[in-house]
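Undergrad: coordinates for the following, if possible.
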Amino acid sequence: MTPPPARPATGRWIEDWDPEDEDFWQRSGRRTARRNLALSVLAEHIGFSVWSMWSVLVLFMSPEIGFAFTPSEKFLLVVVPTLVGAALRLPYSYAVTRFGGRNWTVFASAVLLVPALAAFWFIRQPGTDLWVFLLIGALCGLGGGNFASSMTNITALFPQRLQGWALGINAGGGNLGVAAVQLIGLLVLATAGSAHPSYVIAAYLPLIVVSSVLAAWKMDNFAAVRGAPGAQREAARNPHTWIISLLYVGTFGSFIGYGFAFGLVLQSQFGATPFEAAQYTFLGPLLGSFFRPVGGLLSDRFGGARVTLATFCAMAAGTGLLLMASAQSSYALFLGGFTLLFVLTGIGNGSTYKLIPAVFARQAQDAVTSGRDAEQAFARARRLSGAVVGIAGAVGGLGGVGVNLVFRSAYSGPVKSGEPAFTAFLAFYAVCILTTWAVYLRRRPAAPAGDGRDAAAAAAGSARTEASRV
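TA: Got it, this is the predicted structure:
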């Protein structure tokens, strides 16, 4: 058999891609996959920054620079991009299977110039109506869709045993975009003051161009990423798709919802100034992003379900700290509790996404045990995993919308406190704990003694090993 080329032509469609073949992986596959991963992380990182930009810009918007928006209107400005970004994740996940990883990354990166340039112009026009910023915020939601297309692409590029690591690096690098734009906001506040929000946006205009050019120059399209017709419909009929999506609401929904709202919560709960809020808002998303690969690595070793269960238990405890801090009006304890929650959401994001390939690999293993062809069974598992990445990403993003709406309701009410919101989050984490245990950790019935696998199953050996670590 003629081996695949050691270095495929960049930008061309790569038809032969089998990361489970160890010889191919060591000879050329690993290098190609890692190059595409690095550029995918860059594009997704900038997409996240544009998506979450309004969590920073609202801290600048005050009557002193011509924007007399209420706290409720500011919460609305962070809800809109969250909603649009979540809604776009499903079509973005499909688009990468239709147009290819390189082609779609180039488009998804370049199109971010539209909302960035619009925001740069109108944020310098005092008295601009709220609806204009809501429209620009909706366009910034395009950056949120990048996550789903990037993750769908990366899922097919790495062998099963490395998917927890690869997905964690990809998602963690993207999540860092939330912390990065908030850190830039802090630097602008510290050096230029609160009258220049356009400086935050200006920092990203050249980065968007660089990301688009690098993707066009160095990335590849992979035939393995192409989705078979009806893959998303088939995935939608599988109950595990919606169970994992529910858990991802608890992890990623919390991460992105807290990341967008943290600065406004500090202003509303403790009357923090823009500079005081910006001093801390970047820290939580930064730690959460760094710990996402840790969640993937822990799941590679101990199983995604165990790590996810432990994470939700700890998140419930962290939410209890926030309730205590709110009751005592303790700024330090409040910051500590929120920082802990960000770290835990990062770990949970990695472990929950690790469940996707592991659960479908286990279903493939069960199919082989029942006499199905191993190669077809594991090919189906990989195809469904890519589809579920998009669905779970979209539903999880909607969780961020819910978090911000709950905060908006809590701080717009007569009490103007976050305690009702934290109580609601605590109840939801309890649901996630019970769901994880009941579906993925209760003892399964013993498998039949004869497994009935044929020789073709040998090529999927590593996938079967990982399937046991759900």
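Undergrad: C-alpha only now, for contacts and for neighbours.
TA: Will do.
Undergrad: need the strands for the protein, in chain order.
TA: 13-14, 221-222 (DSSP state E).
Undergrad: please generate a structure for the following sequence too, so the two can be compared:
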Amino acid sequence: MTATDSNKHQNSSFLPRWEPNDPAFWEQEGKSRAWKTLWVTTFGLTLAFAVWFMVSAIVVRLNDIGFNLTKDQLFWLTAMPGLAAGLTRLRHMFLVPTYGSRLTLTISSLGLLIPAVGWGLAVQNPQTPYWVLLSLAFLAGMGGGNFSSFMPSTSLFFPKKMQGTALGIQAGIGNFGVSLVQFLTPWVVGVNLFWFLGSKSENWVFAGKTQQIWLQNASWVYIPWLIAAAVMAWFLVRSVPIKANMKEQLAIFGDKHTWIMTSIYMMTFGAFSGLAAAFPLLIKTLYGGFENAPLPLKFAFLGPLIGSTVRVLFGLIADRTGGAILTTISAIGMAVFSVLVTLYVTPTGLNQFPMFVACMLGIFFFSGVGNASTFRQMPVIFNPPQSAGVIGWTAAIAAFGPFIVSMLISFTLTAAGNVKPFFYGLAVFCIFNLLLNWWFYNRPGAEKPS
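TA: Next up, the predicted model:
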């Protein structure tokens, strides 16, 4: 290779060499670049999650500012981002091996400007057609799709022994985007942040009181940060020189462990993301009819906050204990709290609300444990680049969580008059995955101890 060719290759999007499992390479060059890339992509992923879940924070106020949507229509709006996230993640899992991290992460961040701008315009007019709201809700789900390119990209930058830690940090902090949007929304909508754009206020009627809010801020607040994330991805991120053709990537579907881990991750992240999206509306539906009813977003952000924090912490723990034992604990805990919460979903008074929230937070806690442990298991069960493909695939299917959970809750409310059947079903699903994990990964003599 000539000097010119060498310089051209060095300046391209792809790194000329990447061997993180080589201790000498890791210390001399790999470590600094890997951690820099992790922090840049984690920033972008946090914003992506915020855009994905901003709809769940917006819908609880639509009818209070003049929209006239039914309960089913509201649950459909919370469900659509999950449908989009699952579908776009199926595409994202192939992007990094094909186009590299730099281009994929930059374009993915810029694409989220569409729903961020669109929702801000739509909420200012109560006559906005429902199909437009559904379309914008679907587009917001692209933020969830980004996970299946951001996470596999990170798995390529770190040595196998550190992937539990790296993926736990990125996914856990990224998941904070869910809590961020539900915590931040009540604050930002109370201030005219975008007066220079002629931003109009809306009259918000709650508990018989009327006040001015700017609901468009709930989406517009992310616009400058999304632009910053795209710029950082383009200038600070490079691509790992690992290419995989379509045939190699599709080979993961012939491995039974791909499907087992898909089911297990649906239990953990599927439940986490689904309940995070539905939690605000669930609070309003179950407890909103009482006098002095609780503000949904005042409590709903606690679920994803706890689940995200736990995911970061247990990513570190999983590198030391292994993932399988923590997944076992996760499944047991989720099953127990899924049963306990049924005692508080047909309330007769607000005195039951604290226990309802506590049981829901129990589900979020143990789902966070499982979200960390499964991402430790997959790089152990599969070899690269297959592990990156499996991470992308399982994440894609689990991203349907908000769609599936919101639809099941809506269906059980209509069919049974309450949500007890949903939570009983969740408990059964957790027990099923507990048995899968124990048999294949956790028992003495397991086929793939992880």
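Undergrad: check the strands of structure 1 for me and report the most buried one.
TA: Each of the strands of structure 1 was scored by mean neighbour count; the highest is strand 221-222, a mean of 24, by mean count of other CA atoms under 10 Å.
Undergrad: start to end distance for stretch 416-424 of structure 2?
TA: Its first and final residues considered, stretch 416-424 of structure 2 spans 13 Å by CA to CA, to the nearest Å.
Undergrad: scratch that, stretch 195-205 of structure 1 is what I was asking about
TA: Between the opening and closing residues of stretch 195-205 of structure 1 there is a gap of 19 Å (CA to CA).
Undergrad: can you give me the buried ones in that stretch?
TA: Neighbour-count burial for stretch 195-205 of structure 1, counted by 16 or more other CA atoms under 10 Å, picks out 195-201, 204.
Undergrad: and what of stretch 265-283 of structure 1?
TA: Residues of stretch 265-283 of structure 1 classed as buried: 265-270, 272, 274-275, 277-283 (neighbour count, 16+ other CA under 10 Å).
Undergrad: which one of those is nearest Gly250 of structure 1?
TA: The nearest member of the buried residues of stretch 265-283 of structure 1 to Gly250 of structure 1, counting by CA to CA, is Val265 at 19.1 Å.
Undergrad: distance to Asn36 of structure 1 added to the strands of structure 1, as TSV?
TA: Compiled in TSV, those are given as follows (distance: least, CA to CA, whole Å):
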stretch	distance to Asn36 of structure 1
strand 13-14	12
strand 221-222	9
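Undergrad: if we compare those, which one ends up closest to Gly396 of structure 1?
TA: strand 221-222 (26.3 Å).
Undergrad: can you tell me what part of structure 2 that closest one aligns to?
TA: Residue correspondence for strand 221-222 of structure 1 in structure 2, counting by TM-score structural alignment: residues 239-240.
Undergrad: distance from that stretch to the middle of the chain?
TA: From the chain centre to the centre of stretch 239-240 of structure 2 is a distance of 24 Å (CA atoms, centre = their mean, to the nearest Å).
Undergrad: ok, which of the strands of structure 1 comes nearest Val111 of structure 1?
TA: strand 221-222 (19.2 Å).
Undergrad: how much does that closest one stray from structure 2?
TA: In the superposition against structure 2, strand 221-222 of structure 1 averages 1.3 Å from its aligned positions (mean CA distance after the TM-score superposition for structure 1).
Undergrad: ranges for the helices of the stretch 351-450 of structure 2?
TA: For the stretch 351-450 of structure 2, the helices defined by DSSP state H, counting those that start in this stretch occupy 353-381, 386-398, 401-416, 420-437.
Undergrad: present those as CSV; the columns should include distance to Ala446 of structure 2 and mean neighbour count.
TA: Formatted as CSV, the entries for the helices of the stretch 351-450 of structure 2 read as follows, by distance: least, CA to CA, whole Å; neighbours: other CA atoms under 10 Å:
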stretch, distance to Ala446 of structure 2, mean neighbour count
helix 353-381, 12, 25
helix 386-398, 19, 26
helix 401-416, 29, 20
helix 420-437, 9, 19
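Undergrad: output those helices as JSON lines; include the columns distance to Trp131 of structure 2.
TA: Shown next, in JSON lines, are the helices of the stretch 351-450 of structure 2 (distance: least, CA to CA, whole Å):
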{"stretch": "helix 353-381", "distance to Trp131 of structure 2": "32"}
{"stretch": "helix 386-398", "distance to Trp131 of structure 2": "25"}
{"stretch": "helix 401-416", "distance to Trp131 of structure 2": "17"}
{"stretch": "helix 420-437", "distance to Trp131 of structure 2": "28"}
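Undergrad: nearest to Arg91 of structure 2, of the ones you listed?
TA: Closest approach to Arg91 of structure 2 among the helices of the stretch 351-450 of structure 2 (CA to CA): helix 386-398, 8.7 Å.
Undergrad: what span of structure 1 lines up against the closest one?
TA: Counterpart in structure 1 of helix 386-398 of structure 2, with TM-score structural alignment as the criterion, is residues 384-396.
Undergrad: I'm done for today, thanks for sticking with me.
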